[in-house]
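Q: Task: produce atomic coordinates for the following.
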Amino acid sequence: MSSRRARASRLTEDELNNLIFKLHASLPHHSNSTSNKKTSAAKILKRTCNYIKKLQKEVDDLSDGLSQALASGDINAADADTITTFLQL
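A: Predicted coordinates:
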């Protein structure tokens, strides 16, 4: 029975290609990237990983900036409470 479940949970090649195409469509497109289906899955996955890393760095930088602003006292108390709540998420 477990082999039946394993087979049922596997994606078909068409399903996997469709998911990768949707992933590609969700990435911001730059002049050097193409939006057609001919882009390889490996390139799409690599671009996705790079984009996620870029977003994580932006989040870290913003978080650091907000932490510094809080520490310096340049933010009013109401905004400081809101920012503190977001930083704890």
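Q: Please count neighbours and contacts with C-alpha atoms only from this point.
A: Fine.
Q: gap between the most centrally placed residue in the chain and residue 58?
A: By CA atoms, centre = their mean, the chain has its centre lying nearest to residue 52, at 4.1 Å. According to CA to CA, to the nearest Å, residue 52 stands 10 Å off from residue 58.
Q: Could you also give me the structure for this second sequence? I'd like to compare it with the first:
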Amino acid sequence: MSSRRSRISEEEINELISKLHSLLPESRRRSGASRASAAKLLKETCSYIKSLNREVNDLSDRLSDLMATMDTNSAQAEIIRELLRS
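A: Below is the predicted model:
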């Protein structure tokens, strides 16, 4: 069974790297260098995604703690449920 893989041109790779770079927050971008290497950019992106994941987990834990101490029939609980449905 042979599978055909479409090749991505160097120009497409450069465009994707540029788009990825633009998605990183300013604090994660390397200043001074007009363009970071693809490997460094990928490492920075992985690091940023891991930090976002930690933040999501922390916020989820905090929300769970808040919901555990709240009356489930309260107006605040209903607001939180509506926000989570959005």
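Q: quick one on the thing from earlier: which one in the second structure is aligned with the residue nearest to the centre of the first structure?
A: For residue 52 of the first structure, the aligned residue in the second structure is residue 49 (criterion: TM-score structural alignment).
Q: The helix ranked longest in the first structure: average distance to aligned residues in the second structure?
A: The longest helix of the first structure (DSSP state H) is helix 41-72. In the superposition with the second structure, the average deviation recorded for helix 41-72 of the first structure is 0.5 Å (mean CA distance after the TM-score superposition for the first structure).
Q: mind checking how far that helix is from the chain centre?
A: Here the centre of helix 41-72 of the first structure is set off from its chain's centre by 9 Å, with CA atoms, centre = their mean, to the nearest Å.
Q: helices or strands next to it in the packing?
A: With contacts taken as 3 or more CA pairs under 8 Å, 6 or more residues apart in numbering; DSSP states H and E, helix 41-72 of the first structure sits against helix 13-26, helix 77-88.
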